[in-house]
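Q: take this sequence and fold it.
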Amino acid sequence: MTRLNKDQLKQTLLRSLDEEIEAAISAATQAQQTAAHEDNKPENQYDTLSLEAAYLAHGQSERILELQQQRIRLAKWDVPAFDDDDEIACGALIQLCHPQQGERWLWLTLLAGGRRLLWQGNAVTVVSSDAPLAQLVLHKGVGDDIRWQGMDGWEITQLQ
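A: Here you go, the predicted structure:
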C-alpha cells in the first residue's frame, strides 16, 4: 500500500498557490503599467484600451487577494489523518481504482481545488470539499463503489 505524507503534500499545494500568486501579481503589474502608460491615453471616447487594462488590473488584484486568503487558510489547516476504516471527510486522501482506467488519487481539501500535484510519483488531484466529486465520496469508505467520469466500477481502495 502506498502511503503519502499529507503534511508534505500540503507544502506542495502551498508552493503551487505561491506560484499562482506570483503569476497573478506579474499579470496585474503588467495590466497596471498598460493602463497608466502614456501611449495608451484615450484619444477619443471610443478608445478604451486604458480602461480595459484598468479593469483587468482590478480583476487580477481581486484574484491575488482571493489566492492569498486561500493560502493563509490552508497554511493554518491541520490536515487530519484517516485510516481505511474511517468515513471520508474533508482532508481525506483517497485512492480510486477502476478495472480499465487504473488508479487515481484525490485529496479533499477546504479549498484550492482543481489542481493536480505530482507527489512521490503519484498524480494527486486536489478537490474542494464542496465540489460535485467530493460530494460523491463524502461519508463513504474503503470498499465502496462510485460512478465517476460516466463509469460505474470506481472503487475506493485506500483512505489516508
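Q: CA only for contacts and neighbour counts going forward, please
A: OK.
Q: what is the burial count for the nearest residue in space to residue 122 that is not next to it in sequence?
A: In space, and not counting its chain neighbours, residue 122 is closest to residue 105: 7.5 Å by Cα to Cα, 6 or more residues apart in numbering. Counted with other Cα atoms under 10 Å, residues neighbouring residue 105 total 19.
Q: could you do residue 107 as well?
A: 25.
Q: residue contacts, it?
A: Neighbour list for residue 107: 91-94, 124-127 [criterion: Cα atoms under 8 Å, 6 or more residues apart in numbering].
Q: sequence B follows; please return its structure for comparison with A:
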Amino acid sequence: MDKFLLQQQVLARLAEDLLQVEQAARAAHETATHEENIAENKYDTLGLEAAYLATGQARRAEAIHQAMTHWRQFRPRPYDTSKGIQLGALVCLVDADDRQQQLFLGPDGGSMQLVNGAQLVQVISGEAPLGRALLGKCEGDEVSIQVASIRQQFEVLWVR
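A: Next up, the predicted model:
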C-alpha cells in the first residue's frame, strides 16, 4: 500500500472539504449582510445568527488550511522496528472478534476513511486516543483504549 497515494487522497479530501466550507461561509456572509436581514427589533436575529455561522465557517476553513499545510509538509517514513509505530505508519489492527482495520497515522485533520483498492483505511491523528495508544508499539503488541464505558482491545497485526 502506497503511503504517498494515501497522503494525496487525504489532501484531495481536505481540498473538497475546504471548497464546501468556503461556499457555506460565503452564503452565510451574504445572508448576514443582506439588506433584508437588517434587524428591525431586538427579536429579529437572523442576520446576527448568520454572522455567527459565517464566523464559524471561516474558522473551520482556517483549520482545514492548517491541516492541508501539515499534510503537504508531512513525509511518512518507512516503519522502523526500533522506534515502533510513529506518524506516517500504516497499521493493521485485529480485535477480539478477528475483525481487522487498517489505520494511517497522520499529522492532522484525521477521522476520514479512504479506499485503497478493496481496503478501507481510516486516517487518524497521533492526537486521537487510538493514535496516542499506538505510538511506540510494534507488531504483536496489544493496544487498549477506553471509549465511554467500553474498553476496546486490539492486537497490532502488521505495520508498514
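Q: what's the TM-score here?
A: Superposed pair, TM-score by TM-score structural alignment, normalised by the length of structure 1: 0.90. Supporting alignment: 156 aligned residues with a Cα RMSD of 1.7 Å.
Q: follow-up on the earlier one: any idea how far residue 23 of structure 1 is from the residue nearest to residue 122 of structure 1?
A: 27 Å (Cα to Cα, to the nearest Å).
Q: next one: residue 153 of structure 1
A: Counting by Cα to Cα - residue 153 of structure 1 and residue 23 of structure 1 are separated by 39 Å.
Q: go on, residue 124 of structure 1?
A: 22 Å.
Q: neighbour count winner among the two?
A: Using other Cα under 10 Å as the criterion, residue 124 of structure 1 and residue 23 rank with residue 124 on top: 20 against 14.
Q: what's the match for that one in structure 2?
A: For residue 124 of structure 1, the aligned position in structure 2 is residue 121, judged by TM-score structural alignment.
Q: would you map the helices across structure 1?
A: With DSSP state H as the criterion, structure 1 has helices at 6-36, 49-76, 132-137.
Q: what's the longest strand in structure 2?
A: Assignment by DSSP state E gives strand 150-159 as the longest strand of structure 2.
Q: what does it contact?
A: With Cα under 8 Å, 6+ apart as the criterion, strand 150-159 of structure 2 contacts 79, 85, 89-96, 137-146.
Q: picking that back up, any chance of the helices of structure 1 in TSV, plus distance to residue 115 of structure 1?
A: Formatted as TSV, the helices of structure 1 follow (distance: least, Cα to Cα, whole Å):
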stretch	distance to residue 115 of structure 1
helix 6-36	8
helix 49-76	13
helix 132-137	14
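Q: which among those is found nearest to residue 118 of structure 1?
A: Among these, helix 6-36 comes nearest to residue 118 of structure 1, with 8.4 Å by Cα to Cα.
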